[in-house]
Structure formats: C-alpha cells, structure tokens
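Engineer: structure for this input, please:
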Amino acid sequence: MTVTEAAARTTPVPPLAARATAVGGSPVRDILAVTARPEVINFAGGLPAPGLFDRTGIAAAFRAVLDETPERALQYSTTEGEPALRAALAARTTARGLATGADELLVTTGSQQALSLLATALVEPGDTVLVEAPCYLAALQVFAFAGARIVPVPCDPYGVDPEALEAIVARERPKLLYTVPTFQNPTGRTMPAERRAAVAGVAARRGLWLIEDDPYGELRFEGERLPWLASYPGAEDRTVLLGSFSKVMAPGLRLGWLRAPAALRRACAVAKQAADLHTSTVNQLAAARYLADSDLDAHVARVAGVYGERRDAMLAGLADALPAGSTWDRPEGGMFLWARLPDGYDATALLPAVVEHDVAYVPGAPFYAADADRATLRLCFVTQTPDEIAEGLLRLRRGLNS
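Structural biologist: Okay, the predicted model is just below:
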C-alpha cells in the first residue's frame, strides 16, 4: 500500500461540539478587527483610555513584588486568590456599604471568567436564564455556551421592569437573572434604588438567583452612588456580585472577583480549578501592593473626570451627527452611550458606509437575545479626546448621509 492510498483511507476526525459551532464570535471584536486602521476614529470598542493608565504606580508595584518576594510571586497560588488581595477587596467592598469578609470572595481571571464559572456551576442545558434587553454581548455568549434558554426581560430607560420580571419568572421558572444595573453595557442606563429593591423582592418571592455585574460602577461623573442588589432585604442569600479592575486599574491584568453565598462560591472554586487552577499570582500580588501603596480612589476620580468631559463632547455633537428624530440617553457614568435612529433605519446595514468615512460604531442588534431593535447603536466615548470625538461625529454624519 502506498502512502497516498493510506492517506485516502484515513478516517476524518470527530466533529466539534455542537455548541462550538452554534455560538458565534463577538461582532464587536469583528468590527474592531475591520477598523484597526489608525486613521479610523473608533467609537465601537469598549476599551478604557490607555493614556490614563497609572503606568508609574503599576510598574512600581510589580517591581516591589518581584524584588521583595519573587519566589512567592512566581509560584503557584491558591484557587481562591491571594489573601492580601482578597483582604483588600473585602475592605473596599465593606467601605462601600456591603459588609464582606475576605473568605466571601473568589479572585477570577477577569470578571468574564466569573461569568463562565457561574454558568458552569448554575446552568444545566435547557435551563432558562433571564437577561436585560439589550444585554452585555459576552454574557449572551457565556449562557449560550452553557446551553441555556435565554429569555429577555423588558426594560425601559431605568432598566429591568419589575412587574414584567415577576410575570416572566412566574411563567418561565428561570434559574437566574443577569443584570448590569449601573452604567449598563450597552445602554449606559442605571437602575434607580427603588427599582433595585423591587427586583430584589421578586428574586426573594420567586426563588431566583441574581447576578449583578458591576465593572463600571466606580466611573461615576454625576449623581449619587447606589447600593448593590445584595444590600437589599431578601437578596442577601441569592445575589452574586461581580467586580473587576479592568476599567479602573488596567484590563491587561485580567483581575476580577465574585462575591457569592458559600455553597455557590465553593462550586465556582471547583470549576476554576478545572479551568486554570488559579489567577496569575504575580498580577494578584502587584494589585494588592498597588492598593497598599497608591490611591486607587484618587486615580479613578481623575479618570472619571476625563471621561465625563468626553461624554459631554459626544452629547454636544450628537444632534448634528444623527438623523433628525434620533434619540439617546445621558449616562451618569461608565463608558457607553446608546442611541436609536428613526424608524426604518438599520444600523447594521449602514455600518459599511460609515466605516468608509473612517469612523465606526457597534450596531445594537447583536446585544438582543430576541426581537432586536435594528435602529439602535452603541457609541463608546472614553477612548478619544473631545477634539477627536468632534471629528468622529462629523465623519459619522457624512457616513450616515451617504
């Protein structure tokens, strides 16, 4: 038998898992790849402004850790996370109104991993998961990979509608509700205190897990900080709070955490052991050292001040950039602004013409679990300067008019 004949008789390898082909990639990352040219003013990303990273403070923290405890920093660590970092995170959470001990926290490789661990620990194939309409895109991917049946909850400019939530929970018997109640991605909206209390009440009455994702909450430009869902009566034993350093320190550190009731936290720790054993030791220790030696709150205040100016620059130019009859919200913080073009417009279909004018946005349709509003789009305002934002909006007007 010749080599050619043997090759012809080779049996194909088994196929990929169905979920690997059923769940698509991120449209946002696809757009970023297409618009990577330096001349493009890109409102499509969700990246913090790189020029505002505290490079000096972070570099000093890494040097101190590697100079003083290199053996520990470069060694394996515990799955739950470095004690120094967990203690610092617990202190910050407690200071913000939610009493938390270090043992209540699990450090994760970004809060995105926390979502994946929770899906592994909570969701069986076929389970119903409730999400906001629209919803953070990567959360939709996580729950789809877990085999969940994803059902959107009607929302208005103040977030989840509690009455609609109660009716859907009674009808669908879901496992959990995933929400970003503060400066939501993609809409930038914030859920008021009375509505948070109402959502907590529904979860308590109906037997529902709540996953509160809070990557943007510290980036407030105006208004008063609101309590986390776990602070409300009835939600204490059923709420998971996700946090992250990605938007306030640096996303490249890939440091997040979850605060969860004990049994669920232990299940997530087991899932994490199977996924990556533990999050980077040196990154955890450097973050803990940064929190000890630097003033993260002062740094965040400076970043939020700059972001607020950039939000104002975008708001100032939107009326001229978008077609007459368009609507948009005024976020009190975060990174995103959500707009809706008049009826009959399709933001996805319009994007190629807009990109030809060297500017980009993210169409809103992929953020919906069902019944997408194709006239919507998301604009990120934090990466460009006010002058760049003004130029980008001029290009956007030309692109939409073309």
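
Engineer: could you use CA atoms for every contact and neighbour count after this?
Structural biologist: Noted.

Engineer: measure L255 to T281 for me?
Structural biologist: 11 Å (C-alpha to C-alpha, to the nearest Å).

Engineer: looking at those two, which is more packed in?
Structural biologist: L255 (24 against 18; other C-alpha atoms under 10 Å).

Engineer: would you do the same for the sequence below? I want to compare the two.
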Amino acid sequence: MTSAATLDADDAYPFAEPFRSPQGSPIRELFKYLGRPGMISFAGGYPSKDLFDRQGFGRALEAAYQADPAACLQYGDTAGVPALRRSLARLMAGRGVRCETDDVIVTTGSQQGFDLLLRTLIAPGDTALIEQPAYSAAIQALRLAGANILTVRTDAHGIDVDALRAQLDALPAATRPKLLYTVPTFANPTGATMPQARREALARLAAERRFVLVEDDPYGELRFSGTPVPPILALAATIPEARDWIVYLGSLSKIVAPGVRIGWALAPAAIARRMIVAKQTSDLCTAPLAQEAVRHYLDSGRLAEHLGTIVDAYRKRCEALLNALRNFVPDEIEFAAPEGGMFVWARLAGGRDASETVKRAIEQNVMYVPGAAFFVRDADASSLRLSFAAPTEAEVFEGVLRLAKALQSR
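Structural biologist: Coordinates of the predicted model:
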C-alpha cells in the first residue's frame, strides 16, 4: 500500500499543468498573523467591519425571507434573480450606464465574473494584458488560466495609453492580446484614477485593436475628494464601436459587505451568453437567499445613506494615515495620496526591501502588503500597499508609530 507520505508529494497525482506548482495568494499568506493579540493590519483590502450596515441589511434579509421563503431556499436562475438584476440595472443607471435587466449577470463576487470571462476567452498560451502593478487575484487568475501575460505601463494616472499603443504596434500578430484588465478608478494597489481623456482613448484603442477591455470597478463609489470620472462603459455610450469590446465587473463587497458575495457583469451579448454557460458548470446559480436580501436592501434606498457613512469614515482614515506618514516617517516612506478607494501606494526610501521590512513590522504587531505581490515580473522591491479601510483612526496612528519602530530596527 502506498504510504500517506508518498501521497503528500506534489508528483503523486496527475494535476493539470497550472496546478502542478500553483502560487497561492501572497496576501492571504499574511492573514495567519491577524489573530495575534493587538495586531494592527494595513494589509488586507477589507472594508471596516465596524461600518457594516448591520441593522439595514438585517432588515432586508428578514424582509426577503418573509416575502418568499421558497424563492430564498430554492435554486435560482443562473444569470441571477430577475428582481435583483432590475435593481442592479438601476444602480448602473446612477453610474451613467444604460442597460436592461437581461444585460446583467449576477455573480458570486466580481472575481467570479473575471474567472468566467477567462474561461470563455483564454486558452493556454493566449495573450492577455494587465496593468502593472495590478490586483494580485487578477494576476493569479490569469496565471491559472495559462495566459501569456504581458504587462502594461502605468503612472500616477493609471494606464499610459500612448505607451500601450506603441507596445501593441511592436507585438507580432501571433501574440495579439485577447483582453486587457484594469481597475481604472482608485486602482488596487496604487489608488490611481484614470482621467476621462485616457478612458476614452483606451476604449477607442480596444475597439480598434479588437481586444476585450475588462473594467473592474469595485471602488468607484468610494470617492472622498476630487472630481468624479464616469466608468469607461458609461463613456462608451459616445463611442459606439467601443461598447462591443468592454466587459464591466461590479461588486457590492466594498460598499455593502463582502460576506454577501454579490457581484455582477455587463458584457456584449455573445460574451455574456458564454459566461452564463460557464457559470452553469461552476455554481449553477449565485445563492438566491443572498440575492433576494441584496435586492430588498437596494430597493429600500439604504445604500445611498450607507455610502455617505463609509465614504466619510474612509476620508478621515485616509487623512489620518497620510498625516501619520508625514509626521512619523517623513524620510523613510514616499507615497501618493488617493482621492478615494481603500489604498495608499508607497515606497521605502533608499531602495529598502519591503518584503524584508515587513518581517520586522510583524514583530512590532503591524503589517502591510509588500508591493511585489502586485507585479507579474520586474517587481519594485521597495514598494508596499497600505490599506486604511479596516483600522480606526487611533489604530492608524499607532500602526504607523509601530511601522516607524520597525524601520528603525535595521
């Protein structure tokens, strides 16, 4: 009989190629430290648990169940509960995007939407573009799909469209990209927001070069300063040829609660139809109980009030973090101030390695995410991401004081 030790070996089973030596999330590897007493975390991109609208969502959950218990407990439509899809279409109208109920696909978080899209578009070896630095789970999804990942240059305002055009001009026909992934509003990890002119240019370029532009928009409602910029999909209304090349991914994780696991996708009809087929073999349907509760919550009008609460809180926490960095580590950390979202992108001065420094930070009971987690290749080892969403203002100041001690303990 084969021993248990042998079966634990990586080569004991006939794994599919992407899973023979898979890379787990470097961010989630840090979560084992969250249980430490007194740990202050700038690491996870988690919304603050203290800001959940527990009362409002509790009422919505109760109302949904009382209205139709059977609908909450039975299987549902793969594309989503029609009433929720109508509510999400109204939400999108508020963002400047006109769509019909049938255009909306409800997903189990926006990450599932991206996964379904990759299943329909990307075969091993196909080329995909992604901004760099980029959301680490999107990088991981592309790697597991077997994509040939090419990175796109960014600056303080997101993707450099002129540089992208030159990059595409230089690519051989055999490596023509099928898609490009971007978080254009309060990007994860950089917090950058792409100006309207760049958005329009990027939409036109996608139509011209015929690649699918994936607009991931989980943070767009979290603006606390500056002038709002419409989603790329909204701008595409004036660029008719571009609408057929944009897939929009939305999520309630950052503005309602991640535990409800509700996201949605808007895609051209031919793509949407295939995403629904892929979803049929994935989870059959997103949990109807969660969908019905979210529908009641959205229709109650509570979201607008709740957004005001969390945006105000995040503005104060972001200001607290920026002030603490200026006061306690002015010469050790360089950073860019965001206009919204949940993140501050920073660099350690003098080329110090953020992956090494985080070890000393954890000893001081504070942690962040080293920036290397957000690079496909050629990582900036001195970069780091600080999330101000979860800690309180008092914890923010204490956390930066601890970070200062870690930086002093070379």
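
Engineer: quick check: TM-score for this pair?
Structural biologist: Here the TM-score for the pair of chains, by TM-score structural alignment, normalised by the length of the first structure, is 0.95; 395 aligned residues with a C-alpha RMSD of 1.5 Å.

Engineer: which residue ranges of the stretch 101-250 of the second structure form helices?
Structural biologist: Secondary structure of the stretch 101-250 of the second structure (DSSP state H, counting those that start in this stretch): helices at 110-121, 136-144, 161-170, 196-209, 232-235, 240-243.

Engineer: other SSEs contacting the fifth one?
Structural biologist: Pointing back at helix 232-235 of the second structure there. On a contact count with 3 or more C-alpha pairs under 8 Å, 6 or more residues apart in numbering; DSSP states H and E, helix 232-235 of the second structure meets helix 196-209, strand 246-251.

Engineer: nearest to K49 of the second structure, of the ones you listed?
Structural biologist: strand 246-251 (17.0 Å; C-alpha to C-alpha).

Engineer: equivalent range in the first structure for that closest one?
Structural biologist: Under TM-score structural alignment, strand 246-251 of the second structure corresponds to residues 239-244 of the first structure.

Engineer: distance between that stretch and the chain's centre?
Structural biologist: Centroid displacement of stretch 239-244 of the first structure relative to its chain, using C-alpha atoms, centre = their mean, to the nearest Å, is 11 Å.

Engineer: could you pick out the longest helix of the first structure?
Structural biologist: In the first structure, taking DSSP state H as the definition, the longest helix is helix 296-321.

Engineer: which element follows it toward the C-terminus?
Structural biologist: strand 327-328 (DSSP states H and E).

Engineer: where does the next helix-or-strand element following that next one end up in the second structure?
Structural biologist: Downstream of strand 327-328 of the first structure, the next assigned helix or strand under DSSP H and E is strand 336-340. The alignment of strand 336-340 of the first structure onto the second structure (TM-score structural alignment) covers residues 343-347.

Engineer: again, but for stretch 303-314 of the first structure
Structural biologist: With TM-score structural alignment as the criterion, stretch 303-314 of the first structure aligns to 310-321.

Engineer: buried residues of that stretch, list them for me.
Structural biologist: Of the residues in stretch 310-321 of the second structure, I310, V311, A313, Y314, R315, K316, R317, C318, E319, A320, L321 count as buried by neighbour count, 16 or more other C-alpha atoms under 10 Å.

Engineer: now do the contacts for the last one.
Structural biologist: For L321 of the second structure, the residues meeting the contact criterion (C-alpha atoms under 8 Å, 6 or more residues apart in numbering) are F388, E393, V396, F397, V400.

Engineer: mind checking which of those land in helices?
Structural biologist: The helices, defined by DSSP H, take in E393, V396, F397, V400 from the contacts of L321 of the second structure.

Engineer: closest to G44 of the second structure among these?
Structural biologist: V396 (13.9 Å).

Engineer: quick one: map the closest one onto the first structure.
Structural biologist: Under TM-score structural alignment, V396 of the second structure pairs with I389 in the first structure.

Engineer: re earlier: ok, of the ones in helices among the contacts of L321 of the second structure, which come out buried?
Structural biologist: E393, V396, F397, V400.

Engineer: for the residues you listed, name the two members farthest from one another.
Structural biologist: E393 and V400, at 10.9 Å, using C-alpha to C-alpha across these.

Engineer: for stretch 341-352 of the second structure, buried residues please.
Structural biologist: G341, M342, F343, V344, W345, A346, R347, L348, R352.

Engineer: I figured E39 of the first structure hits E356, correct?
Structural biologist: No - the criterion here is C-alpha atoms under 8 Å, and E39 of the first structure misses it with E356 at 11.0 Å.

Engineer: so which bit of the first structure is stretch 61-77 of the second structure matched to?
Structural biologist: Using TM-score structural alignment, stretch 61-77 of the second structure pairs with 62-78 in the first structure.

Engineer: hmm, who's touching that stretch?
Structural biologist: Residues contacting stretch 62-78 of the first structure (C-alpha under 8 Å, 6+ apart): L277, H278, T279, S280, T281, V282, N283, L285, A286, R289.

Engineer: most neighbours among the residues you listed, please name it.
Structural biologist: T279 (26 neighbours).

Engineer: could you report the neighbour count for the nearest residue to that one once chain neighbours are set aside?
Structural biologist: Closest residue to T279 of the first structure apart from its sequence neighbours, by C-alpha to C-alpha, 6 or more residues apart in numbering: T109 at 5.3 Å. For T109 of the first structure, the neighbour count with other C-alpha under 10 Å is 19.

Engineer: cool, R273 of the second structure as well?
Structural biologist: R273 of the second structure: 16 neighbours (other C-alpha under 10 Å).

Engineer: separation between it and D102 of the second structure?
Structural biologist: Counting by C-alpha to C-alpha, the gap from R273 of the second structure to D102 of the second structure is 11 Å.
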